[in-house]
Each structure stands twice: as C-alpha cells, then as structure tokens.
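>>> this one's structure only:
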C-alpha cells in the first residue's frame, strides 16, 4: 500500500510496566496479546508529560509541553501547531477521531476531519493550576483518594458509558469505511478513557482477577517524610490526610484496574474483528498517554516521572516491520513522525522544530542513541520538572528540589538516588549538562506562570454572564441517515450493504 490505512488505538493511564513485552502473561488480554504477536513491542516507551492533556498534545504533535504550551489539563492546544492528523489530511487522508483527546480551547478538531463523539473532560480553562498559590488544593477537580477507597464493582459508570460509545462509533465507522464511498486512505483514532480511575469495573471482568497474585504493590507505601519533595506535593494535592487507605482498598483498586484492562481488551477485540471481517488492512498502533502508579510506594494516579506513571505501552504493527521486542527508550512524541514516514508523508517543513523522531528505523532493527525527554508543569508542582532517560539511567531536575539519578537496570523501582553518591558524580554532571543545553528552567517557569495568569482571567470573564461552551458537539444529521424521501431506496439498500452480492 503506497498510502496505507492507519488505525490508532489509544488508552488512558495504562501503566507501561505491565507491558514488558506486550501484556504481562497474567493479564486477561487475549486480543492485545494477539496484536502484540504481530507488532514491534517497545518496552521502554515514555510519555512526554505524565498528565492527560499535555501528554496527548505532545503525542499528536511530536512536541514537548514547553513548545505546545499545553502545560496542564486546562491549557489551550494552539490551532497553528500541526498534528499527525494535519500532516496526513494534507496528504490526502480521511482523518477521524472517536473518543477522548482532551483538547482545550475553541479548536476541537486539530486536523481531524470528523469527530464521532464529544470528549469526556471539559474544554475550557477551569482546571488551571496556579503557581502563585503554592500548596493550594483546588478541591472540586483535583484528584483525591476517593478513587481508591471507593473502588469496586458497577455495571455502568460515567466512564463505561463513554467508552461503550467510543467503541460503538468506531466499529460503525469501520463498516462505513469498508463501503468505499470515499476512496481516500484513512486514519482512524480510537481513544478510550479506561483504565483511568475511578477504579470501578464490571463484574464479568472483576471476576477474572479473583485469584490474581498482583493485587499488592511490589514497593509498599512509605511514610510521608520518606518521600522526595515532589512526591510529598502529590500526596498533598491528592488530599491523603483525609483518607485512610487499607490493604483491602489497595487490592480492590488494583483488581478493578486490571479488570478494566480486560474490558478494554474486549472493546479493542471488537474493533480489530470488524476491521478483519470488512477485509480492510491498516497499520495498527496501540499506545497510552501516561501510566498509573497503582499504589507503588504509596503513590496513585500519575504526575510523577517514576516508571509506573511515566512509562506507557506502545506496539506498532505495520507492513515491512517484523514483530519483535525493542528495549531502547522511546517516547510517544515519536508517533507523529513515525506515522508520517510510514505513510510517505514529508514533515520537512517543520522537522527542524520537531522533538519526536521516527521509529521506523529502530523498529526495523536500527539504533537510536538520543535521550528521551519528559516535562511536567501541572498540579502538584510549584515549578517545572524535567527528565531525561538514556541507556540505563533516568535523571530528574526541578529548580526547587534535589536532583535525582536512577539506574533502572540495577534499581527498577527507583529506590536509590545516585545523585547523592560520589561514584556517580561524572554521570550526574553529564546529565546536568544535557539538561542545561536543552532547557532554560527559569524561562520555562516564567512562561508557565504567564499562561496560568492569563487563563484565570479569561476563564473567570467567560463565566460571568452568558456562557458559550467550547465542548465538542457531535453533529448527527438524521435526515441523511437510513432511508428518507429524497433518496432512492434501492440505491440506499445496495450502497449500505457490505459486502455486496454475497
């Protein structure tokens, strides 16, 4: 295929350590395991930023938050920043989104020609943190530990209702694409909100993990004072003092999380089965926006560079790429240039300013030596944090905190900070220079503060008086669906059938 179809399957808050080489053996995920057997599996893939909107804007554009300006979950995604949807659409693709992408601002498309659902989260500036008020907890939208203490079983929830709709619309779109009324190649992005907390799952999936041996973290909770400075800020932001977390709460939360991976596996299986039954071929990419700490060391959700939060699964199935396991660190900001190369689409005009790198050569057995970069400048931070992963080491820097250096081969749980040890002074100095060459942290901090201050003014102004929401409103033109009197019934029945004549 000179211009191959592309199917992107995106999930939310899926911990990449559960995907050491595809799904862990003990996960009940037969469809993802089948996909893994056909794919290049990137064991050490990282988010650009461990939070939804920043991670997703970076995933789509190939740029870090310091470039996109999407620092947090209420920062506007600029309309003039090209995404993979823009690049592919410009080259002749149909581009369609079913599900979540957490776009903030009046542009709710960002290169997609069609959106099949609304988003699950608000599109305005209401979730803006405020560096002018360090330690302030904004109770009505900040995470709290109620997701943990309230974990359990439900047959429906806000998120289940959403993802059921996302999957249904995606399968209907695949049927529609098979009918061939539009001959352009297509790129369909299907983006779920699970297994993001709250940790609530349907009984059929919950029961799969009754005897699971992984319902307790490998690193038990630490007392508050033993944590690093940023982790303590996360605890405070999550209102930990007002909750008592029991071992049973932890078991139920992790069990529901694993159950929701199986729920997603069913949804993804439906989509892949529909693709196969309609005889369509496509490049398939599976990826998450960020991870979830799942109680490791007492931390939950994301917002940190520790592996559970920052590492994400990524699997790529494409013609010409032999299925294999790849350990080299990569990033989900590499998705945009990778898809463009696979589709034969040039990014030459913006490539000098693009942080992401195509993974096609690496996936085919080549080498990559450049470090993977991450940034975080949202709730639970009082100044930007940055990170580099290269080889066996991860280095974290924040102007407010002591440096962190971890050897992930010897210390996969990041319990020994080598930045304090004289034997690693040379390695620490090397990473410190790399950070200084890449980032001006004072300027980064000033830009975040400027953005936050402006957004607080705009949000409060727009909420005063008549309010016009930016949330995407899916348009269903009922008069153009099924059979209407401006149509020929014979033509409708013939065109809507797939395959015809069997």
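Everything's here; your move. What you are looking at is a predicted structure, and each value in this text was computed from that prediction instead of being measured. Numbering: from 1, shown residues only.

>>> From here on, just use CA atoms for contacts and neighbour counts.
OK.

>>> Could you report the distance from the closest residue to residue 378 other than its chain neighbours to residue 387?
Counting by CA to CA, 6 or more residues apart in numbering, residue 378 lies nearest to residue 72, which is 4.7 Å off, once chain neighbours are set aside. Using CA to CA, to the nearest Å, residue 72 is found at 17 Å from residue 387.

>>> Those two: who's more crowded?
residue 72 (26 against 22; other CA atoms under 10 Å).

>>> list the buried ones in stretch 394-414?
Residues of stretch 394-414 classed as buried by neighbour count (16 or more other CA atoms under 10 Å): 394-398, 403-408, 413-414.

>>> Kindly indicate whether residue 193 is helix, strand or coil.
Assigned with DSSP: H, G, I helix; E, B strand; the rest coil, residue 193 falls in the strand class.

>>> If you could redo that for residue 461, that was the one I meant.
Classified using three-state DSSP, residue 461 is helix.

>>> out of the buried residues of stretch 394-414, who's nearest residue 297?
residue 413 (9.1 Å; CA to CA).

>>> For the stretch 51-200 of the chain, which segments are assigned as helices?
When secondary structure is read from DSSP state H, counting those that start in this stretch, the stretch 51-200 of the chain shows helices at 52-61, 65-68, 84-90, 146-149, 158-178.

>>> Use this one as the comparison:
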C-alpha cells in the first residue's frame, strides 16, 4: 500500500438502520452489506445530524453540524469557506468523483469532486441531471417517481397510489431504473481507478427513498404476508403524534396489510441496491483494490416504516428516523483486527469526514467536531441532532436516554430508552427524571453555543467544470420539466396503467 488509501463512500437515502441482515433484520436479504459488515465495523448507534437529505449530506461532506454549515433545507448551498473532505483529498492529489444523488443547489455545486455524474429525484436538479437527460434521449420518463415526487402531478396518481402509500412496481425497465443507472456508472468509475491509491468515489443511490418502486422482477421478491412488522409499529397513531397524521399521506388508514405491502417493496429496493453494492465490492476485489480501500456505507437519514403508525420522515426525531446504518471497512493495515466488530458507541455522520481525512493522513483545515472511527477508544457520552422542518427541534441522546426539545413551542419529550425503546412514554414531567432532563438540556445548550447561521442559498455558486454540466438556462429547464410532465399525463391516462396494486 502507498499510504494513500482509496476511499469508497456508498450512500443510500431514507434507509432505516435496522433494515439489513447484519443489523438483525430477519426478513430483508442483503448478502453484500452483510459481507461488508463481516469485513468491517457495524456501528449500531449511528445518527444523522438532521433528518432531511441536503442538510445531512452537507454535514457528511464537511464534518460539521448543520448549525455550523448553514445548509438548513433541501434547497440550500454549502457556503464558501466551508471545507469538505473531497476538497481536502483533491488538494492532496486525489482523483475525486461522485455518481448518483447529491441534492445540491446549484445542481453541480463544486464541493471538491473533479466530476459529478448525477441522478437526482426531487427539485430542480431532476431537470439538470445526467440521468434524466439519458432517460429523455431514450424516450423514457420515470412516471411512478414523478407522480410521487412532483406535487402538481400527484393528483393524477389514482386511488391505488394512496391506499398503497406509493408502493408498487416501477414503470421503468430494470436497466433504466435509477439504482441500475447509478450502479453501472459507478462501476465505470471504479474501472478508471489506478493501482497506486489516491482515488475517491462517492456513490449515492436514490433508494430506498419513496416511492417504494423496485423494478421487475425485484418487485416480486418478497411476499407481504410473510413479513414481520418492524419494531415500534402501533395499531393507531399515538396522541402526541396526531399532528403528523397527514404528512405526505394520510396515515390513519395505514393498516397492517398496507404496511406489509410497503415493506415488501421497501425491502425489494434495498435488495436491488445491495445487488449493485455487491458488484462494486466484487470489482474492487477482482482488481486487487478491496483490502486497501476505506469503504463507508451509510444513509442520509432513516425512515419510520410504521413506527408510531407513521411513514417516511416528517415528524419527531425518533430513533428509526434519526438513526442511520453505518458500516466502515478500514484499510487492511488499519482495521483487520476489527473485522466483524459491532460497535455500540454513539457516532454521527459528522464523524465520516474526520475518519476519511485521518485514513488519508490529512489534517482538517479547522478543528472538526467529529471522531476518527478508526480509533476504538473514540467515544462520546451524548449524540445530537436538530431539525427545522415544521417546528424547530433539537435532540440529545445518550446510550439510554433521549431528550427532544422544541424551544418555545413546548411539547418537549424525555424517554427512558432502556425501559421504553419505542419512545411511547414521555416522562418530561416526571420528578424522578428531573436531573436527567436538566443534564440533557445543559448538554444541548453547550452544543448549540454558537449562533447558527441563516439558511444559505447561492444558485450561482461555483460549479464543477465538466462537459456534462449544462449551463444555467431557465428556458431549457422549463422545457425539460414540461416534457416529463406531458409523459406523465399520457401514461396516467393510458388504459391498464396500474403500477400500484389496490
């Protein structure tokens, strides 16, 4: 090994942390992720810093919490002057590339990648990216995805979409599904790696984010009736969560049968994704690069998946939403003795940047709050997260206690996770918990000591300069959007169009 390990970051979107075999899920099939965990360290208590796509992604890249980098929403820009681990690696001579969903504004924002080959899903990026340009050139439109993601089009989805909660077969053939497109282009990037180290590839899949639409034949992989309901399912929405009953879908109608249909399709998208992860890892092995590559698998946030009778991500920072899967396979010289380890330390996505820089032998430009996960002794007593979706919220969590604080809005919650792992018994007013509540409030106050910056947005921020990056053009953007909308209207009106089973 040259001392410059390769780095492969594999990121999913909206992946609940207990939804793969190595994490203890008894139903979903994930042989590639399970094998990666057997070669690395599975962090069982890993958390995102904010359970929304873009803010969490900027934290992973920068190693900073959201109140430090200011990218609060899905339409925000990582401010100039905030360093990232891709930038640091590029300065050190690494060849850096990313493939898949980045969710940046502007779409091809330069955060340190020499090249970006993008497959976006929500927002304006869909009408800039490489994936949708390829789809259009092939005369294809991802109708199911557009109906679920584009609010002006959702009314055309039909009744079955609502009763299945967007769970059904993709209208695209497998070779054009986003997971396949991203996987194929990621393989091509790995084929361009040299033998001397110094390569970074960030592969970011759209799935298992909703809609829950695996392509055929993957959609038939799981029998809904045979699946076990995830921990934390409740027959009705608990009263404190009633305010979230109509978030995206109406969850009062979520039956056990409907949830099993969601599970079958959610798991199928995960197994499809796992298939491509397996191909990526096998390509590294075949080229003799696997042992000396730092490999990170994670997600930007979790998914309720029936927890408290909810779906998706809009609501309180309960563990299924705030926790993320995290597996790190260290280069052979650094982590062989930790292969197969399950680490219950409290870790955060802000630790990824620190870990990558340390593996490459680099120091951050400025001190970062993250831990180097290669150090088995690295630990924190409390992990934090925040959110500004709906009412502002902050989370402080120890190994056995959790505080959810909502500031002046009231409704704070304190959970004894040892006795109440499903966060159903709010003991915020229990005198027996007063000291623990006070300690977590103090910890939150220290964590939020800095005055947080406002949301930062700069649509003219520097972009990657590559031939595939289109110039800003509102007219082209509008024409592209209208073309896809017209294909949705045509497909939804076509007799027999029924991707969702009522």
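Done, it's in. Predicted, not measured: the structure shown is a model, and the values here were computed from it.

>>> How alike are these chains, TM-score-wise?
Overlay of the two chains. TM-score (TM-score structural alignment, normalised by the length of the first structure): 0.78; 429 aligned residues with a CA RMSD of 3.2 Å.

>>> hmm, back to that, now the buried residues of stretch 394-414 of the first structure in CSV, please, with extra columns for secondary structure.
Output for these, formatted as CSV (three-state DSSP):
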residue, secondary structure
394, strand
395, strand
396, strand
397, strand
398, strand
403, coil
404, strand
405, strand
406, strand
407, strand
408, coil
413, coil
414, coil
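
>>> What's the local residue count around the aligned residue in the second structure for residue 171 of the first structure?
When the second structure is aligned by TM-score structural alignment, the residue opposite residue 171 of the first structure is residue 187. Neighbour count of residue 187 of the second structure, defined by other CA under 10 Å: 19.

>>> can you give me the helices for the stretch 401-502 of the second structure?
Going by DSSP H, counting those that start in this stretch, the stretch 401-502 of the second structure shows helices at 434-447, 474-492.

>>> Which among these is found nearest to residue 136 of the second structure?
Closest among these, using CA to CA: helix 474-492, at 8.1 Å.

>>> all strands for the stretch 201-350 of the first structure, in order.
283-288, 311-317, 324-326, 330-331 (DSSP state E, counting those that start in this stretch).

>>> what range in the second structure does the second one sit on?
Right, the one you point to is strand 311-317 of the first structure. So strand 311-317 of the first structure sits over residues 323-329 in the second structure, by TM-score structural alignment.

>>> for the last one, same thing?
Residues 347-348 of the second structure are where strand 330-331 of the first structure lands when matched by TM-score structural alignment.

>>> sorry, back to before: include distance to residue 43 of the first structure when you put the buried residues of stretch 394-414 of the first structure into JSON lines, please.
Formatted as JSON lines, these follow (distance: CA to CA, whole Å):
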{"residue": "394", "distance to residue 43 of the first structure": "15"}
{"residue": "395", "distance to residue 43 of the first structure": "19"}
{"residue": "396", "distance to residue 43 of the first structure": "20"}
{"residue": "397", "distance to residue 43 of the first structure": "24"}
{"residue": "398", "distance to residue 43 of the first structure": "26"}
{"residue": "403", "distance to residue 43 of the first structure": "26"}
{"residue": "404", "distance to residue 43 of the first structure": "22"}
{"residue": "405", "distance to residue 43 of the first structure": "20"}
{"residue": "406", "distance to residue 43 of the first structure": "18"}
{"residue": "407", "distance to residue 43 of the first structure": "16"}
{"residue": "408", "distance to residue 43 of the first structure": "13"}
{"residue": "413", "distance to residue 43 of the first structure": "16"}
{"residue": "414", "distance to residue 43 of the first structure": "17"}
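
>>> Perfect, I'm done here.
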